[in-house]
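Student: sequence? don't have it. structure:
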């Protein structure tokens, strides 16, 4: 009886912790997104800048809330981006009206655009959180999506406009954008893996993961360079996570 009562108390405590963590993480994400939308609406920066800021910033902010969850909190944590994805879907389908969100997250101002890039972005977070909870492949995939893919477009737009700077197989993308992806994804991925190692979630030290991480990021960069439009929001992080897990199996293990 005592063992049963103790187990029930542990489950209850874990459930309460994850419920509180879900609320805190969701509140943080909503506060960040709404702040960016409000600043864009006031003309502090353009809708393009707002979209990129949310693309780059949501992932790191979400990952920083992971310590709030329990060791088995993957399901609860994955509900944060899932709720965000459902909101994108409802807005894109016309079930919800949110003009400020559409302006901030779309390129053309069409609500249905949220059914592509933003929705796939959120679903990638759901998959990586659920399948790669507190692991190096999971966080490396997220950072490749946020920093790598985000900075590729920012730098590519700014410095890759010349025809000779464009990729032969993908004219809308540039060599310098791909270079920005490599640097940003590798740096942010290594920093995140180092944090996870310090928190005791990843067994392998960052130095042991450097070469596999660089190869995984290179694979993600190749995928990002293809003319896939919005599909790269899912394919890039999943490829990075899968390659890193394959090259360094213990990177997916917790202590």
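Tutor: The structure has been received and is ready for your questions. Note that the structure is a prediction, hence the values are computed from the model and not measured.
Student: alpha carbons only for contacts and neighbour counts from here, please
Tutor: Will do.
Student: distance of residue 187 relative to residue 143?
Tutor: With distances taken as CA to CA, to the nearest Å, residue 187 is found 9 Å from residue 143.
Student: who's more crowded, the two?
Tutor: Neighbours per residue (other CA atoms under 10 Å) separate residue 187 from residue 143, with residue 143 holding more: 29 against 19.
Student: residues touching that one, list them.
Tutor: Contacts for residue 143 (CA atoms under 8 Å, 6 or more residues apart in numbering) come out as 59-60, 185, 188-189, 237.
Student: run the last query once more with 7 Å
Tutor: Contacts for residue 143 were tallied using CA atoms under 7 Å, 6 or more residues apart in numbering; they are 185, 188-189.
Student: any idea which of the residues you listed has the most stuff around it?
Tutor: Comparing the contacts of residue 143 on neighbour count, residue 185 comes out first with 33 neighbours (neighbours: other CA under 10 Å).
Student: just to check, that residue is in contact with residue 151?
Tutor: No: Residue 185 lies out of contact with residue 151 (CA atoms under 7 Å); the separation is 8.8 Å.
Student: residue 85 and residue 123 touch, don't they?
Tutor: Yes: if you go by CA under 7 Å, residue 85 and residue 123 touch, sitting 6.4 Å apart.
Student: neighbour count: those two, which is higher?
Tutor: Neighbours per residue (other CA under 10 Å) separate residue 85 from residue 123, with residue 85 holding more: 23 against 20.
Student: report all helices and strands that the lengthiest helix in the chain contacts.
Tutor: Longest helix in the chain, counting residues (DSSP state H): helix 2-41. Packing partners of helix 2-41 (3 or more CA pairs under 7 Å, 6 or more residues apart in numbering; DSSP states H and E): helix 47-64, helix 74-92, helix 99-105.
Student: ok, structure two:
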């Protein structure tokens, strides 16, 4: 989520992100939307790749729903303005991991 989503959001946001978020002037709506989409797509590609190799066994419908929620959690954490206390390079992976664990344990 962090490497693909944040990296892609930065590139797209700098290029096309003229409309900034009202609570975080460093981020744009375009960058945030691209973060969500790229987080979801890259995670889905990786999940189905490892599933096709037999490392994980998931149903498509269940996995896609959870990936949407995890990508949304990562994007929401990315909204938070970066300061001395909150650094998105730490909190996006943490939020992703916590969301994944919560949604994984709810499925059991």
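Tutor: In hand now; what should we look at? Treat the numbers as computed from the prediction; the structure is a model and nothing was measured.
Student: stretch 12-19 of structure 1: which residues count as buried?
Tutor: Neighbour-count burial for stretch 12-19 of structure 1, with 16 or more other CA atoms under 10 Å as criterion, is recorded at 14-15, 17-19.
Student: Provide the aligned range in structure 2 for it.
Tutor: Under the alignment (TM-score structural alignment), stretch 12-19 of structure 1 falls on nothing in structure 2.
Student: that older thread, out of the helices and strands packed on helix 2-41 of structure 1, which is closest to residue 225 of structure 1?
Tutor: Distance to residue 225 of structure 1, taken as CA to CA, is lowest for helix 47-64 among the helices and strands packed on helix 2-41 of structure 1, at 17.7 Å.
Student: distance check, whatever residue of structure 1 lines up with residue 2 of structure 2 against residue 90 of structure 1.
Tutor: Aligning on TM-score structural alignment places residue 2 of structure 2 opposite residue 145 in structure 1. Note on residue 145 of structure 1: its distance to residue 90 of structure 1, by CA to CA, is 23 Å.
Student: who has more neighbours out of those two?
Tutor: residue 145 (30 against 16).
Student: and the nearest residue to the more buried one once chain neighbours are set aside, how far from residue 205 of structure 1?
Tutor: Nearest in space to residue 145 of structure 1, with sequence neighbours left out and distances taken as CA to CA, 6 or more residues apart in numbering, is residue 237 at 5.5 Å. Per CA to CA, residue 237 of structure 1 is found 21 Å from residue 205 of structure 1.
Student: just residue 241 of structure 1 next, same as before
Tutor: In this view, residue 241 of structure 1 and residue 205 of structure 1 are 17 Å apart by CA to CA.
Student: which of the two has more neighbours?
Tutor: A direct count of neighbours by other CA under 10 Å for residue 241 of structure 1 and residue 205 places residue 241 higher, at 28 against 14.
Student: which position in structure 2 aligns with that one?
Tutor: Mapped onto structure 2 by TM-score structural alignment, residue 241 of structure 1 lines up with residue 97.
Student: go on, residue 200 of structure 1?
Tutor: Per TM-score structural alignment, residue 200 of structure 1 is aligned with residue 54.
Student: tell me how many other residues surround that match.
Tutor: Residue 54 of structure 2: 10 neighbours (other CA under 10 Å).
Student: could you do the one 4 residues further on as well?
Tutor: Under the neighbour criterion other CA under 10 Å, residue 58 of structure 2 is assigned a count of 13.
Student: for it, which three-state class applies?
Tutor: Here residue 58 of structure 2 takes the coil state, with states given by DSSP: H, G, I helix; E, B strand; the rest coil.
Student: element containing residue 172 of structure 1?
Tutor: Element membership for residue 172 of structure 1, per DSSP states H and E: strand 170-174.
Student: centre of the chain to that strand, how far?
Tutor: Offset of strand 170-174 of structure 1 from its chain centre (CA atoms, centre = their mean, to the nearest Å): 23 Å.
Student: all the helices of the stretch 101-250 of structure 1, in order from the start?
Tutor: Under the criterion DSSP state H, counting those that start in this stretch, the stretch 101-250 of structure 1 contains helices at 117-131, 136-143, 150-159, 175-198, 206-225, 232-247.
Student: could you measure from the residue of structure 2 positioned farthest from its centre over to residue 97 of structure 2?
Tutor: Relative to the centre of structure 2, the most outlying C-alpha is that of residue 54, 24.3 Å out, by CA atoms, centre = their mean. Distance, residue 54 of structure 2 to residue 97 of structure 2, using CA to CA: 22 Å.
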